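>>> generate coordinates for the sequence data below:
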Amino acid sequence: MSAAYPWLVADIGGTNARFGTVAGPGAAVVDVRVLPVAGHADPAAAVRAYLTDRPAGQTQPQSAAFALATALHGDRIELTNGAWGFSRAATQAELGLSTLLCLNDFEAQALSLPRLKPHQLRAWGEAPPATEAVAAGTVMAVIGPGTGLGVGGVVRAPGRWLALPGEGGHATLAPADDFESAVLSHARREFPHVSAERFLSGIGLPVLCRSVAAALGEGEDISGLPTEQIVARGLSGESPACARTLDVFCAMLGGFAGSVALTLGSRGGVFIGGGIVPRLGERFFQSQFRARFEAKGRFQSYLEGIPTALITDTLAALSGAALALEQAEA
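Reported below is the predicted structural model:
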């Protein structure tokens, strides 16, 4: 039997933790609030802060699902790019929860895909199929450049959706031309392994920008620029290195997305989440993303038939956490 509502759901990244509640089966996530990870000692402290600010008289949640930006194994959880480390058992006891489900953040992001509505997406060309039109066995994939780089998948099974969690963001990144080879060569002077996350993420954009500037060889000083300024200067055209960085970012993201599509066989679509790409606006849709997505030699025609779309709703993973809890409690 399902646990009593309301449920608490959370999407916890390296920078921000998003919280919301679910009032009943299939209900929308409401009372959403975003809290900074650095502003709280641990998830329990952040949950208490969130619950304190809810309207008086509301029932306290007895079940919760935490989507976490890290690999999960055992009781101890450490965020990959964040300060929180905690015991799931101790956190459950401290918060008085009957159920605490912990899942990878891109497991939750993948589970959000079946519940996405057209207003939460912007398709690149043909729109992905509606959920009701997705046949059993169909795979969909999601890639999210945020603080880090998340990758996940979901497959439709009879009566439920099965998430395919993983750590694909740490797969080795491949160049597609001589300039990208030069960029990667410069990055390898800092890092022995250049993963996709080293370039295609919030923590990675400064690395990518330094490497692009070095490969351009024009002497532009971009040292110390944070991701926000790289994006702003690149969009405005103020900095040639930052502008080229955004172009390389979009192109390499497309190539990486195509590799994920081939690996998972995600004929149901590849979705781009995370907080970085929505900031790029039209720059993303005018970029080489889709061309590079399809540029896989003999399998170009295979990829031409796979839709791609940007998730414009940055809170979508909360609905995926809710679905995970719903299926676990069924």
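>>> for the rest of this, base every contact and every neighbour count on C-alpha atoms.
Fine.
>>> the strands in this structure, which residues?
7-12, 16-22, 29-36, 63-68, 76-78, 85-87, 99-104, 121-124, 139-145, 149-157, 160-165, 270-272, 308-311 (DSSP state E).
>>> what separation is there between the residue of the chain most remote from its centre and P307?
Centroid-distance maximum for the chain: G57 at 34.3 Å, with C-alpha atoms, centre = their mean. The gap separating G57 from P307 is 46 Å, by C-alpha to C-alpha, to the nearest Å.
>>> next: A187.
For A187, the distance to P307 - C-alpha to C-alpha - is 32 Å.
>>> packing partners for the lengthiest helix in the chain?
Longest helix in the chain, counting residues (DSSP state H): helix 240-264. Here helix 240-264 touches strand 139-145, helix 205-216, helix 227-236, helix 289-294, helix 300-304, going by 3 or more C-alpha pairs under 8 Å, 6 or more residues apart in numbering; DSSP states H and E.
>>> check which residues of it are buried.
240-261, 264 (16 or more other C-alpha atoms under 10 Å).
>>> mean neighbour count and distance to A176 added to the strands of the chain, as JSON lines?
Formatted as JSON lines, the strands of the chain follow (neighbours: other C-alpha atoms under 10 Å; distance: least, C-alpha to C-alpha, whole Å):
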{"stretch": "strand 7-12", "mean neighbour count": "28", "distance to A176": "33"}
{"stretch": "strand 16-22", "mean neighbour count": "22", "distance to A176": "33"}
{"stretch": "strand 29-36", "mean neighbour count": "16", "distance to A176": "37"}
{"stretch": "strand 63-68", "mean neighbour count": "25", "distance to A176": "32"}
{"stretch": "strand 76-78", "mean neighbour count": "16", "distance to A176": "34"}
{"stretch": "strand 85-87", "mean neighbour count": "15", "distance to A176": "38"}
{"stretch": "strand 99-104", "mean neighbour count": "21", "distance to A176": "30"}
{"stretch": "strand 121-124", "mean neighbour count": "18", "distance to A176": "21"}
{"stretch": "strand 139-145", "mean neighbour count": "27", "distance to A176": "19"}
{"stretch": "strand 149-157", "mean neighbour count": "25", "distance to A176": "20"}
{"stretch": "strand 160-165", "mean neighbour count": "19", "distance to A176": "27"}
{"stretch": "strand 270-272", "mean neighbour count": "27", "distance to A176": "20"}
{"stretch": "strand 308-311", "mean neighbour count": "24", "distance to A176": "20"}
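>>> next, the second sequence, to be compared with the first:
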Amino acid sequence: MTPEKGVSAAGYPSLVADVGGTNARFGWLAHAGAAVADVQVLPVREHGSPLSAVQAYLALQQARLASAYQAPRRLAFALATSVGGDRLELTNAHWSFSRSELQQQLGLSSLLVLNDFEALALSLPRLSAAQLRQWGGVGGLPGGQGALAVIGPGTGLGVAGVLPSRHGWMALPGEGGHMTLSPADAFESELLAHVRTEFAHVSAERLLSGIGLPVLHQAVCVVSGVAGAPVLTAEQIVERGLSGADSVCERSLASFCALLGGFAGNVALALGSRGGVYIGGGIVPRLGEFFFASQFRERFEAKGRFRVYLQDIPVALITDTLAALSGAALALEQQDGDVL
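I've put the predicted structure just below:
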């Protein structure tokens, strides 16, 4: 595929990246309109800074492209943190850096910094049916009309939206994962009451994330009267819960799905995302059929007088873990005015 007639190649090649608390995903844009290519996933913990991770990826690109290699002119950096100001710190990882210094160190003409869920939200209009699994609602995805929302339990919990406008798709980034989590029944009220003995504020991320699942599991143990339960990692809870051999882990996953459903319904109401609610992040895809047999959809719709409103909204699980890279690519194109 070659650049479209009339589209400047001045900003290419470009680099796109999606950085969470665990992994940094990098991709290459050879020219305007190109699909994201040469994707590599690098563990954040193995690099002391974003500069180190970018340089490691570029070394791989130089080896891959040989004499055809050109240094990238721009970078769209999607980060799991709030992105205001020059100084940036990942919420759930050790990277702390200056965006202006990083741009200078890499010799870039521009460095576009986005919240990671801002990038994932921008990917939604471009997702294909092969990248999704729909659950309920009226109408098929992709291609939903109006506002779209995305929620992603990964290392943390991301929330964002995207709106169509005459200038293209406009992302609505935020920190919705830190909104206060609410219970829907007596058992959940007991869970949250226990967690509040340790944390003054129980946000959605406090329980509905990789860092939160162990907290949720310990609360389930206490409320269920299970004494002396070991502290498990999120990976262990998922593995034991899905195996059916550990009833407390299984109940923890069931509570996770139910609470996530109620939270997702709140987000849908807040954003008016009648075009669809998408579930991203790394945890839910690992749950497989357990998720689709859970109370998620029931709790998503259980909003009293607005049940019918929510029944019409489709939910879709994003099965492609690299989707945010295409959102970062769209951000670069819209920055240039290539997509209007």
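>>> and the TM-score between them?
TM-score of the superposed chains, computed with TM-score structural alignment, normalised by the length of the first structure, equals 0.96; 325 aligned residues with a C-alpha RMSD of 1.2 Å.
>>> do you know how far the aligned partner of A196 of the first structure in the second structure is from S109 of the second structure?
Taking TM-score structural alignment as the criterion, the aligned counterpart of A196 of the first structure in the second structure is A204. For A204 of the second structure, the distance to S109 of the second structure (C-alpha to C-alpha) stands at 38 Å.
>>> again with V222 of the second structure
Applying C-alpha to C-alpha, the value for V222 of the second structure to S109 of the second structure is 54 Å.
>>> who has more neighbours out of those two?
Comparing V222 of the second structure with S109 by other C-alpha atoms under 10 Å, the one with more neighbours is V222, at 16 against 13.
>>> once you drop chain neighbours, what's closest to the aligned residue in the first structure for the more buried one?
Aligned by TM-score structural alignment, V222 of the second structure pairs with A214 of the first structure. The shortest distance from A214 of the first structure to any non-neighbouring residue, by C-alpha to C-alpha, 6 or more residues apart in numbering, is to H186 (7.0 Å).
>>> do the same with L216 of the first structure
Of all residues apart from its sequence neighbours, A241 sits closest to L216 of the first structure (C-alpha to C-alpha, 6+ apart), at 7.6 Å.
>>> what residue in the second structure is paired with the one you found?
Under TM-score structural alignment, A241 of the first structure pairs with V248 in the second structure.
>>> what does A4 of the first structure give?
Under the alignment (TM-score structural alignment), A4 of the first structure pairs with G11 in the second structure.
>>> you'd agree its match is up against R74?
Yes: look at G11 of the second structure against R74 with C-alpha atoms under 8 Å: they come within range, at 6.4 Å.
>>> quick one, what contacts A324 of the second structure?
Contact analysis of A324 of the second structure by C-alpha atoms under 8 Å, 6 or more residues apart in numbering lists D18, D116, F117, A119, L120, A121, L122, S123.
>>> now tabulate those residues in JSON lines and tack on distance to R286 of the second structure.
Converted to JSON lines, the contacts of A324 of the second structure look like this (distance: C-alpha to C-alpha, whole Å):
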{"residue": "D18", "distance to R286 of the second structure": "20"}
{"residue": "D116", "distance to R286 of the second structure": "20"}
{"residue": "F117", "distance to R286 of the second structure": "19"}
{"residue": "A119", "distance to R286 of the second structure": "22"}
{"residue": "L120", "distance to R286 of the second structure": "19"}
{"residue": "A121", "distance to R286 of the second structure": "21"}
{"residue": "L122", "distance to R286 of the second structure": "23"}
{"residue": "S123", "distance to R286 of the second structure": "21"}
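>>> thinking again about what came up before, average gap between the longest helix of the first structure and the second structure?
Superposed on the second structure, helix 240-264 of the first structure shows a mean distance of 0.4 Å to its aligned residues (mean C-alpha distance after the TM-score superposition for the first structure).
>>> tally of neighbours for the equivalent of I230 of the first structure over in the second structure?
Using TM-score structural alignment, the partner of I230 of the first structure in the second structure is I237. For I237 of the second structure, the neighbour count with other C-alpha under 10 Å is 21.
>>> cool, H193 of the first structure as well?
15.
>>> counterpart of A130 of the second structure over in the first structure?
Matched by TM-score structural alignment, A130 of the second structure corresponds to H119 in the first structure.
>>> residue contacts, E78 of the first structure?
So E78 of the first structure contacts T70, W84, G85, F86 (C-alpha under 8 Å, 6+ apart).
>>> and it, how far is that from T15 of the first structure?
E78 of the first structure sits 14 Å away from T15 of the first structure, going by C-alpha to C-alpha.
>>> just to revisit the earlier point, just tell me which of the helices and strands packed on helix 240-264 of the first structure ends up closest to E326 of the first structure.
For these, the distance to E326 of the first structure is smallest for strand 139-145, at 19.9 Å, taking C-alpha to C-alpha.
>>> that closest one vs the second structure, average distance?
Looks like 0.2 Å for strand 139-145 of the first structure (mean C-alpha distance after the TM-score superposition for the first structure).
>>> so which bit of the second structure is that strand matched to?
Under TM-score structural alignment, strand 139-145 of the first structure corresponds to residues 147-153 of the second structure.
>>> what does that stretch rub up against?
By C-alpha under 8 Å, 6+ apart, the residues outside stretch 147-153 of the second structure that reach it are 117, 120-121, 124, 157-164, 205, 208-210, 264, 267-268, 271-284.
>>> please apply the same query to stretch 273-292 of the first structure.
With contact meaning C-alpha under 8 Å, 6+ apart, stretch 273-292 of the first structure is reached by 124, 142-146, 201-202, 231, 235, 247, 250-255, 258, 310-312, 314.
>>> what stretch of the second structure does it fall on?
On the basis of TM-score structural alignment, stretch 273-292 of the first structure is assigned to residues 280-299 in the second structure.
>>> any idea how far the counterpart of P314 of the second structure in the first structure is from E294 of the first structure?
Matched by TM-score structural alignment, P314 of the second structure corresponds to P307 in the first structure. Distance of P307 of the first structure to E294 of the first structure, computed by C-alpha to C-alpha: 11 Å.
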